[in-house]
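*Asks:* Next one to model:
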Amino acid sequence: MINHELKIAFEEYDAITELNPADEHLCLESVKALVNSHSPYSKFRVGVAMQLQSGKIIHASNQENVAYPSGLCAERVALFYWGANHPDDPIETMAITAQTDEFLITKPITSCGSCLQVLAEYEKMQNQQINIILYCQQGPIWKMKGIHNQLPFLFFEDRLITQ
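*Replies:* Below you'll find the model as predicted:
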């Protein structure tokens, strides 16, 4: 038998003002993205702001549908938009925030497994890790580099890709 141990790494900040100015700005942009959330069923709004290498910022929000699960999480909306429109402009940082009128969110909200898997593939596609900021507006902020810190056993098989 062989015992293995996995470690993840992330930074935790107590306030947005502890972040560098670019990350602080991106977190505030993710809050702006909440406005376009279509979440009448869950009432749980998620906003994403992605900074590309060129400096362009992409905004996205979750989009629900009465024919659940036809909707999409904010992360996949942002990533699919990037893949369709800016695949040659690598994603550097992605800030994610959430808000609801139903209760106070006091810890960072992590992405669902489907979003993490898509993020893993797009990170591999651009051959560059993505900085991820989980911005809790009323609590700590977590920042990590690369998807492996959230999804250590991602599914990927290089032989499935034909070129």
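*Asks:* switch to C-alpha atoms for all contacts and neighbour counts from now on
*Replies:* Noted.
*Asks:* Surely residue 93 is in contact with residue 51?
*Replies:* Yes. Counting by C-alpha atoms under 8 Å, residue 93 does reach residue 51; the two are 5.3 Å apart.
*Asks:* For residue 86, give its distance to residue 6.
*Replies:* 33 Å (C-alpha to C-alpha, to the nearest Å).
*Asks:* okay, now residue 24: neighbour count?
*Replies:* 17 (other C-alpha atoms under 10 Å).
*Asks:* Let's compare: structure for the following, please.
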Amino acid sequence: MKDIKIESILTVYDNIEELPEEVSNLMDHAMLARKNSYSPYSKFSVGAAILLDNHQIVLGSNQENASYPSGLCAERTAIYYAGSQFPEAKILKMAIIAGSRIHQTMTPIPPCGACRQAIAEYEVKQDAPIEIYFMGETGKVVKSHSLANLLPLVFDKSVL
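*Replies:* A predicted model of the protein is given here:
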């Protein structure tokens, strides 16, 4: 028996103003996407913006349903749209802004497990990392250089 140590390295920015201009612009798009959230049940709205290697920016917002499992997160809304509309493009970066409509959310909110798995599929498919930036409504922004950094023991086609 042996122990295996798994580490994730994240970069933390104090606020959006510290980000490179390209990423700050992507965060602005995620903020706009968040306004299109349909979240009457959770009152938790999320916006995502994806930058593709063809310079297109794809947006997504969470879309809820009274039948809870039928809803979809912002990250998956955006990534599936990117995959269907630009199947040959690589995803370079993803920006996520999330927060409650009941109280101010200052804690950075990472993608949920289902979204991590969906992002992993595209990172493996394109054989290139996807930078992920996430934050609450205000405050610190966290950067992961890849999805594999957030989900190090990824389940992918190699195990099927």
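*Asks:* Of residue 86 and residue 6 of structure 1, which one has the most company?
*Replies:* Counted by other C-alpha under 10 Å, residue 86 of structure 1 and residue 6 do not tie: residue 86 has more neighbours, with 15 against 7.
*Asks:* buried sites along stretch 69-83 of structure 1?
*Replies:* When burial is assessed from 16 or more other C-alpha atoms under 10 Å, stretch 69-83 of structure 1 yields the following buried residues: 72-80, 82.
*Asks:* List the ones among the residues you listed that fall in helices.
*Replies:* Those of the buried residues of stretch 69-83 of structure 1 mapping onto helices are 74-80, 82, per DSSP state H.
*Asks:* mind listing what residue 107 of structure 2 touches?
*Replies:* Listed by C-alpha atoms under 8 Å, 6 or more residues apart in numbering, the contact partners of residue 107 of structure 2 are 135-136, 139-140.
*Asks:* Turn those residues into a markdown table, columns for distance to residue 60 of structure 2 and neighbour count.
*Replies:* A markdown table is the format used below for the contacts of residue 107 of structure 2 (distance: C-alpha to C-alpha, whole Å; neighbours: other C-alpha atoms under 10 Å):
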| residue | distance to residue 60 of structure 2 | neighbour count |
| --- | --- | --- |
| 135 | 15 | 26 |
| 136 | 16 | 21 |
| 139 | 21 | 15 |
| 140 | 21 | 18 |
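*Asks:* if we go to structure 1, which of those residues are intact?
*Replies:* For these, the contacts that are reproduced in structure 1, applying both residues aligned by TM-score structural alignment, their matches' C-alpha atoms under 8 Å, are 136, 139-140.
*Asks:* just those now: which is nearest residue 121 of structure 2?
*Replies:* residue 136 (25.0 Å; C-alpha to C-alpha).
*Asks:* The closest one touches residue 99, doesn't it?
*Replies:* Yes. Contact criterion C-alpha under 8 Å: residue 136 of structure 2 and residue 99 qualify, at 5.5 Å.
*Asks:* what do the two both touch?
*Replies:* Common neighbours of residue 136 of structure 2 and residue 99 (criterion: C-alpha under 8 Å, 6+ apart): 105-106, 109.
*Asks:* Out of these, which sit inside strands?
*Replies:* If you go by DSSP state E, those have nothing in strands.
*Asks:* and those, which of them are in helices?
*Replies:* In helices, judged by DSSP H, none of these are found.
*Asks:* and those as JSON lines, adding distance to residue 65 of structure 2?
*Replies:* Below are these laid out as JSON lines (distance: C-alpha to C-alpha, whole Å):
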{"residue": "105", "distance to residue 65 of structure 2": "23"}
{"residue": "106", "distance to residue 65 of structure 2": "26"}
{"residue": "109", "distance to residue 65 of structure 2": "21"}
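*Asks:* Of those residues, keep whichever come out buried.
*Replies:* 105-106, 109.
*Asks:* Of these, which is the nearest to residue 44 of structure 2?
*Replies:* For those, with residue 44 of structure 2 as the reference and C-alpha to C-alpha as the criterion, the closest is residue 105, at 9.7 Å.
*Asks:* My guess is the closest one contacts residue 99. True?
*Replies:* Yes. Using C-alpha under 8 Å, residue 105 of structure 2 is in contact with residue 99, at 5.0 Å.
*Asks:* which neighbours do the two share?
*Replies:* 136-137.
*Asks:* Report the separation between residue 105 of structure 2 and residue 46 of structure 2.
*Replies:* 11 Å.
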